[in-house]
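>>> Okay, sequence plus prediction incoming.
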Amino acid sequence: MSGSLGPLSWGYVRRFGRVVFRQQQWKSTVSTHPKMPPCDFVPEKYKSYPYEHIQKIREQNISPSLRMYYKKPLLLHQGHMQWLFDYEGRRYLDLFAGIVTISVGHCHPKVTVATQKQLARLWHTTNIYMHPSIHEYAEKLASLFPDPLKVVFLTNSGSEANDLAMFMARLHTHNFDIISFRGSYHGCSPYTLGLTSIGPYKHGVANGFGCSTTMLPDVFRGPWGGRHCRDSPVQTLRKCSCSKGVCHANNQYIEQFKDTLNTSVPKTIAGFIAEPIQVQTGFGRTGSHFWGFQTHDVVPDIVTLAKGIGNGFPMAAVVTTKEIANSLAQNLHFNTFGGSPLACVVGAAVLDAIEEDGLQKNSRDVGTYMLLELAKLRDKFEIVGDVRGKGLMIGVEMVTDKHSRHPLPAEEINQIWEDCKDMGVLLGRGGLYNQTFRIKPPMCITKKDVDFAVEVFHTALQRHMERAAK
């Protein structure tokens, strides 16, 4: 069972139900921090409260449910494209993009200029009046969707968009039950918590009535599938009974879905909601298509959009058919801030930047390069269980060993994560056991940035092995 890690030799002992690798030979290759790529941008000098005072306010006046990353939380001051700067001027490569929200880059010049012009013209009316930006944006957004998805509802957050989508599905079908995948995230509102299927978000109070879950097709951790089953440049190492180009696991997961239909819900349901890739796909972020659902060769009845839609500005949308939209028009439905002049100008500028900067192609090219480079680390380190994704939607799942696929303990993942931050790379976290590093940078990232990030991650993994060997 001992893994082969190139020239290194490893033994193991089983202790307390988990595999602990004991290094027999190790020559440290860890040197100083990897060199960060240059950046011409110079941040302004930080002039707000001292770090300690910010911490005190956080403890006294900010809700404790808003948890922070890292042992010493970052106090960020300014951003520029793929870079973030803290209060002391330290620069970080942002590989999480504000939880996959900064699509075209922090403070992207095109988006910033458009926002400033609209701020000086008109911040807010409501949809009881017409203003040009909502009509211009709705037309631009709808043009990117296939028929018959041409009607746009603008909201302020993804949870709100999913709330509205659930409501519309129930109104239109006259049914109530909705199915989602296990492990999915669809929001934290009382309505959408029924769809969200991750334990730490469940508070033990009634929410989301009429929501059921079904098995997620997971070719790394699930019961079926393996190295021939992914639409991705990188396949899992897990052995697979499928022949190349033919995924038999697909039918087995479909049978599980049929079991859900036969046992957990009424004969007719309001809808089935699914993320094309758990958790987000973004706008052109997968590289191959603009919308994630297009990679599956389907046209949904309703599509919800948030995260990267406003590059950090709070906005979201629901796009659907005219027939379904008419179901909501039988009575009054109103959103005070959804579709404000400011939001629509921001949204339009984001779409323009994606096209003008070639960011969908960049996501494909740079994302594929990064996936392949990270796959090399998976082949070298036993604790890197899986590398998956498409374009600039990447997950790296950490395990005790590839055979058992047990999640790497939190304290070990935390230290790798902290080491990456200390060397200037910010990573996200996710997965059922918080064991997966989420890599979703601004889509303007370069191959030089990737080289730096992979070197940092490599160094952090080597340091982990040194600690484990002591």
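Structure received.

>>> okay, CA-based contacts and neighbour counts for the rest of this
OK.

>>> So the spatially closest residue to S264 that is not a sequence neighbour versus A206, what's the distance?
In space, and not counting its chain neighbours, S264 is closest to S212: 7.0 Å by Cα to Cα, 6 or more residues apart in numbering. Taking Cα to Cα, to the nearest Å as the measure, S212 and A206 are separated by 14 Å.

>>> these two touch, right, P266 and D177?
Yes. In terms of Cα atoms under 8 Å, P266 counts as a neighbour of D177; the distance is 7.4 Å.

>>> Among those two, which residue is more densely surrounded?
Taking other Cα atoms under 10 Å, P266 and D177 do not tie; D177 has more neighbours (21 against 13).

>>> Tell me the spacing between the more buried one and W83.
Taking Cα to Cα, one finds D177 at 43 Å from W83.

>>> you'd agree F85 is in a strand?
Yes. Counting by DSSP: H, G, I helix; E, B strand; the rest coil, one finds F85 located in a strand.

>>> Count the residues that sit near it.
That count, for F85 with other Cα under 10 Å as the rule, works out to 22.

>>> related to what we said a few turns ago, between S212 and A206, who's got more neighbours?
When S212 and A206 are compared for neighbours, S212 comes out ahead with 21 against 11, by other Cα under 10 Å.

>>> Contacts only, for G158.
Shown here is G158, whose contacts under the criterion Cα atoms under 8 Å, 6 or more residues apart in numbering are H186, G187, T304, L305, A306, K307, M315, A316, A317.

>>> Use this one as the comparison:
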Amino acid sequence: MEKKHYIGPEAIIEKKKKYIMPCLAHFYSNPQQMVKGSMQYLWDSNGKKYLDMYAGVSVMNCGHCNPEITAKIKEQVDKLQHVCNIYLTENFVNLAEKLAAVTPGDLQKSFFCSTGSEATEGALLLAEVYSGNSEIIALRQGLHGRTKLGMSVTGLTMWRTAPTPVGGIHFAPNPNCYRCPMNRKFPECDYACANAIEDLIKTATSGHPGAFIAETIQGNAGCVVPPKGYFKRVKEILEKYNTLLIIDEVQTGFARTGKLFAIENYDVVPDIMCMAKALGNGTPISAFIASSKVADTYTRPGASTLGGNPVSSEAALAVLDYIEEHKLVQNAQERGEQLRAGLRELQKKHPVIGDVRGLGLMDGAEFIHADGSEAPEILDDVLETLKDRGFIIGKNGVGRNVMAFQPPLIITKENVDDVLNAVDMVLTEKNL
């Protein structure tokens, strides 16, 4: 890598303290300054190379600075960057047409914005407009954004900046089969966590709440993967009470789970779906999409100043083309199976790994103490050591004790072998 002067981690941290609001933390006790990315690799200001197994939290699905995508972005930047979507441009309607073709079922009409939080907020607004009811059911331990309403439907206390959530929101047990909130075992439980949604509707709402919102896989809760029939049961209950199903695909969308959208693994079509992150592969763009029946009730004026701008829309079109042409759905499925199989072998050797779960390349290994309790301090130490050896791996979970693998979907069999070997070596050295 070309040598260049960078201010370095210590200077960045000092500037953060002086000029950035203190809510924004950083990863690692001894962090590095990232200065370059190329596909599945990153480099720091000292020239050290890393295998990225987190993809900027499920953003860089097609890889860092992907030349096929950045070339189209650069070409668009030289032609037209922004006029606002109150004027006619072509890219965003072509993108909307493409999304209608690749999303599940009868989802057809999109609204473009810039962040996942905006997409969630917009989806909940649309549900209220359509249903005439602002009541919402969400899942415990879900996360849906940084806006006031997005935080209010977030079932993780640490991500609620404001202590008082918006009213009219009710939380159902989340489908975590490793740490079942209802102390049941699947499949004998008969989807008790899904059935609890009907109890909530009957006892805590008007009887026909506007929407139920859920991530297909709960990312920040620790890569929580619902059992196969969960969403079908949920959909049956919601239809009985005329309640819309909003699926949040902000982390799981665009080939990550071995399907283009994670909800396709459950053979269910949502009424509204949110997407962001990987749609732009590092370019800010998000959207929510709905069936015509639902979308056509949104008639009062609405816009997002930068939503669907020509550059971000061109990036998203390039992303969808790249995913298809380079078979990233298939690679995510194959490399995910390889990764989980390898992690389960490590689980047999290392008792610190209590559970391995995931779909495609959205996978988690939960770190525990001997008594089964969460072990975030052990995970932090392991992740720091792995970083020093050139591997960037994430963490999530309610107790921040889940090693999270959400890499670029272009990773190879050799990459997966390398990271598994590195994890094994570190756990062995630490006698875990």
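Noted; the coordinates are in hand. It should be emphasised that the depicted structure is a prediction, and the values quoted were computed from it without experimental measurement.

>>> Report the TM-score for the pair.
The pair, once superposed, lands on a TM-score of 0.89 when counted by TM-score structural alignment, normalised by the length of structure 2; 401 aligned residues with a Cα RMSD of 1.6 Å.

>>> Which of the helices or strands spans the residue nearest to S264 of structure 1?
For S212 of structure 1, the host element (DSSP states H and E) is strand 211-214.

>>> With structure 2 overlaid, report how far that strand is off on average.
Compared with structure 2 after the fit, strand 211-214 of structure 1 shows a mean deviation of 1.0 Å (mean Cα distance after the TM-score superposition for structure 1).

>>> any idea what N30 of structure 2 aligns with in structure 1?
Residue pairing (TM-score structural alignment): N30 of structure 2 is matched to K72 of structure 1.

>>> cool, and A11 of structure 2?
Using TM-score structural alignment, A11 of structure 2 sits opposite H53 in structure 1.

>>> Now the helix or strand that contains that match: buried residues?
Using DSSP H and E, H53 of structure 1 sits in helix 51-61. Buried residues in helix 51-61 of structure 1, counted by 16 or more other Cα atoms under 10 Å: none are found.

>>> if we look at it, which residues are touching it?
L75.

>>> One more: stretch 311-327 of structure 2?
In contact with stretch 311-327 of structure 2 (Cα under 8 Å, 6+ apart) are residues 62, 68-70, 72-73, 76-77, 80-82, 91-92, 95, 98, 254-255, 279-281, 283-285, 329.

>>> Tell me the counterpart residues of that stretch in structure 1, please.
Using TM-score structural alignment, stretch 311-327 of structure 2 corresponds to residues 342-358 of structure 1.

>>> Tell me which residue of structure 2 matches up with N434 of structure 1.
That one, N434 of structure 1, aligns with R400 by TM-score structural alignment.

>>> how much space between that match and A365 of structure 2?
Distance, R400 of structure 2 to A365 of structure 2, by Cα to Cα: 11 Å.

>>> of those two, who's got more company?
Each of R400 of structure 2 and A365 has its neighbours counted (other Cα under 10 Å); A365 has more, 27 against 20.

>>> Provide the secondary structure category for that one.
Strictly by three-state DSSP, A365 of structure 2 counts as strand.

>>> ok, it - contacts?
Going by Cα under 8 Å, 6+ apart, the list of residues near A365 of structure 2 reads L343, I353, G354, D355, V356, R357, V402, M403, A404.

>>> wouldn't the fifth one be in contact with D363 here?
Yes. Using Cα under 8 Å, V356 of structure 2 is in contact with D363, at 7.5 Å.

>>> anything in contact with each of the two?
Listed as contacting both V356 of structure 2 and D363 by Cα under 8 Å, 6+ apart are R340.

>>> Between those two, tell me which one has more neighbours.
Taking other Cα under 10 Å, V356 of structure 2 and D363 do not tie; D363 has more neighbours (27 against 22).

>>> What's the separation between the more buried one and K395 of structure 2?
11 Å.

>>> intersection of neighbour lists for the two?
With Cα under 8 Å, 6+ apart as the test, D363 of structure 2 and K395 both reach A404.

>>> Strands of the stretch 51-200 of structure 1, residue ranges please.
76-80, 83-86, 91-94, 151-155, 178-181 (DSSP state E, counting those that start in this stretch).

>>> I'd like to know which of those is closest to R467 of structure 1.
Smallest distance to R467 of structure 1 across these (Cα to Cα): 24.9 Å, for strand 91-94.
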